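**Student:** Structure, please.
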Amino acid sequence: MELAVVSVLGADRVGIVAGISSVLAKHNVNIVDISQTVVQNIFSMVMIVDISKADVDISQLRRELEEEGRRLGVMVAVYHIDVFKYMQRI
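**Tutor:** Next up is the predicted model:
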């Protein structure tokens, strides 16, 4: 399994989960774990996804998810799990 972290943050609205997960599904990326919450109309979601069978590399996946995020009015960040873990050490 090759994992990545996808985080989404922005004003709550209908379709955020559907929009982000449809990009993942289109590229054969499996959602391994997901957490989401809404606090005072602010939506936040963190997904751990398996990119080992994806038909695009992580850079292309990041670009498409960021584009979908712009369409939805939310910020999207995508990190390989190793990069994410290393960033947390600092």
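**Student:** going forward, measure contacts and count neighbours with C-alpha atoms only.
**Tutor:** Noted.
**Student:** Tell me who's in contact with the closest residue in space to residue 50 that isn't next to it in sequence.
**Tutor:** Nearest residue to residue 50, sequence neighbours excluded (Cα to Cα, 6 or more residues apart in numbering): residue 3, at 4.6 Å. For residue 3, the contact set (Cα atoms under 8 Å, 6 or more residues apart in numbering) comprises 48-52, 80-81.
**Student:** I have a second one here; can you model it like the first so I can compare?
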Amino acid sequence: MKLVVTIVGKDRVGIIAMVSNILAEKKVNILNINQNIMDGFFNMVMIVEMTDDKVKLQDLQKTLKEKGTEINLDIKVQHQDIFNVMHNV
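**Tutor:** Sure thing, here's the model as predicted:
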């Protein structure tokens, strides 16, 4: 299943490493990353693929949201199909 991970917040050292480590622990493969920093604000969109049936989307969403909240980032994970429908207006 392909997912879209979005991360937004104030830039700081280690954001990409933190998110990548969580994804690796959950056996989620990163397919594409697009990130930029504007006026000190970090914005990243990742396309990832989750193939391990033992990992549930809701668990991944909860883990990343909680970790993001700890360091003042907004991290969202959506199924790619849902993301596409929401952004094709």
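**Student:** still contacting in structure 2, which of the contacts of residue 3 of structure 1?
**Tutor:** Contacts conserved in structure 2 for the contacts of residue 3 of structure 1, using both residues aligned by TM-score structural alignment, their matches' Cα atoms under 8 Å: 48-51, 80-81.
**Student:** nearest to residue 10 of structure 1, of those?
**Tutor:** residue 48 (18.6 Å; Cα to Cα).
**Student:** secondary structure class for that closest one?
**Tutor:** Of the three states, residue 48 of structure 1 takes strand according to DSSP: H, G, I helix; E, B strand; the rest coil.
**Student:** Could I get the contacting residues of it?
**Tutor:** Each residue near residue 48 of structure 1 by Cα under 8 Å, 6+ apart is listed here: 3-6, 31-34.
**Student:** Buried ones from these, can you make that a ChimeraX selection?
**Tutor:** Selection of buried members from the contacts of residue 48 of structure 1 for ChimeraX, criterion 16 or more other Cα atoms under 10 Å:
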select :3,4,5,6,31
